[in-house]
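A.B. asks: Okay, sequence plus prediction incoming.
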Amino acid sequence: MGKIVISENASLDGVVQDPTGEEGFRFGGWFAKVGDNDRQAWARLGAEEAISAKALLLGRLSDEWFARRWLGRTGPWADRLNSMPKYILSSTLGTPKWGNSTMLRGELAGEIKRLKREVNGDIVVIGSVELVHALWAQDLADELRLKVFPVVLGGGRRLFGEAADMKGMVRVKVEALGDSLSYLVYERVRDA
């Protein structure tokens, strides 16, 4: 059985918008506000997550963004990301940009339930904030992995929107990552 894992970079106040500064957001570029040890630890964690994941689940914009950055790269992390199965949820994308991708065009809950039956292991969502909001709103996510950056932005698009309902979570892991990042893992707790 598959498990939907939301894996995101976030500021201390939960902002996920424009970490690399390419979107023109006035607080963008916060990802680069950490040192080399932080970036190296973050990269090790990202590579480990990719190697252990069974598939990626992305929205259209994230498919395009990651394809531009990873298709020309090589090495264990890049090779795994480029070869792993990817499922792209979009009603507007014609052809996925990243290889080994399958388009999902049906109703979200049905597509996710089918995907969880077909993929045995972690189905990781990276980026894709619109998709994250939809998954959270429909209670379809099973685990949350946050790499928390030591910056408070005070504004911007947050991981969970204003309309998000309260959902019970249980802490699975808290770990220092590099010199100043925190890695938090929570699992969704559903009523029996």
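C.D. replies: Received the coordinates, thanks.

A.B. asks: alpha carbons only for contacts and neighbour counts from here, please
C.D. replies: Will do.

A.B. asks: Stretch 166-181: which residues count as buried?
C.D. replies: 177, 178, 181 (16 or more other C-alpha atoms under 10 Å).

A.B. asks: Could you list the residues in contact with stretch 181-190?
C.D. replies: 38, 141-150, 167-177 (C-alpha atoms under 8 Å, 6 or more residues apart in numbering).

A.B. asks: middle-most residue in the chain, spatially?
C.D. replies: residue 126 (2.0 Å; C-alpha atoms, centre = their mean).

A.B. asks: ok, now which ones touch it?
C.D. replies: Per C-alpha under 8 Å, 6+ apart, neighbours of residue 126: 6, 7, 8, 56, 57, 58, 62.

A.B. asks: so the fifth one makes contact with residue 119?
C.D. replies: No. Counting by C-alpha atoms under 8 Å, residue 119 is not a contact partner of residue 57; they are 11.4 Å apart.

A.B. asks: hold the first one in mind and look at this next one:
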Amino acid sequence: MRKLKVAAFMTLDGVVEDPGGFGERQDGGWSLPFFDDEARRSAIDELATCDTFLTGRVTYEILSKAWSANTGEYAERLNAMSKLVVSTTLAGPLDWNARVLEGEAADAIAALKRQQGKDIVVYGSATLVRTLLRHDLVDEFRISVFPLVLGGGKRLFPEGTEQARLTLVSAKALASGVTALTYRNR
């Protein structure tokens, strides 16, 4: 069975999207100053274990514009991956090797996990992540905690999020000050 991995960049105060939102921050916002060679290598290694990228509409629209024309090892791996977009408003065909996920999201993703293949990764898409967690579909969280406090913005786990008990698999301090945490769900 394939694992579903949530990968997120998060500030020390739990923010995954700054108050300006992604649309305001096409430059990568607060995470870029910390994205050094070590972080880049870690991201490339993470993609090597996955063949499917699952995302919501907003994240798809942002990342497809930002990455589809990029080159380099990370961009090439990301661009080659099959992408499934959870959306009730998008209609195909989509660019960037993507298609809209058909049917009820939780059922379709549960069926996808039962298929043969490498793991599935989710980037961004905080609302989708909470839906996946609520339906017990997340196997692993890969959270990169940045040494930064923004004091406001969108949180991955806002008040009212379903409780989840996680097991720490690994913790690694990067030279940039970022801490890479991997938690298993259950």
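C.D. replies: Cool, the structure landed. Worth saying up front: this structure is predicted, and the values here are computed from it rather than measured.

A.B. asks: Can you flag which of the buried residues of stretch 166-181 of the first structure belong to strands?
C.D. replies: Counting by DSSP state E, the part of these found in strands is 177, 181.

A.B. asks: From the buried residues of stretch 166-181 of the first structure, pick the one nearest residue 135 of the first structure.
C.D. replies: Taking C-alpha to C-alpha as the measure, residue 135 of the first structure lies nearest residue 181 of these, at 25.7 Å.

A.B. asks: Tell me which residue of the second structure matches up with that closest one.
C.D. replies: In the second structure, residue 181 of the first structure lines up with residue 178, judged by TM-score structural alignment.

A.B. asks: do you know how far that match is from residue 85 of the second structure?
C.D. replies: 29 Å (C-alpha to C-alpha, to the nearest Å).

A.B. asks: follow-up on the earlier one: present the buried residues of stretch 166-181 of the first structure as TSV; the columns should include distance to residue 46 of the first structure.
C.D. replies: Below are those laid out as TSV (distance: C-alpha to C-alpha, whole Å):
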residue	distance to residue 46 of the first structure
177	12
178	13
181	13
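
A.B. asks: how about the strands in the first structure?
C.D. replies: 3-11, 55-59, 86-89, 101-104, 122-126, 143-149, 169-177, 181-188.

A.B. asks: Same list, the ones you listed, but as a markdown table with distance to residue 67 of the first structure please.
C.D. replies: Listed next are these as a markdown table, based on distance: least, C-alpha to C-alpha, whole Å:
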| stretch | distance to residue 67 of the first structure |
| --- | --- |
| strand 3-11 | 17 |
| strand 55-59 | 11 |
| strand 86-89 | 11 |
| strand 101-104 | 11 |
| strand 122-126 | 13 |
| strand 143-149 | 22 |
| strand 169-177 | 26 |
| strand 181-188 | 25 |
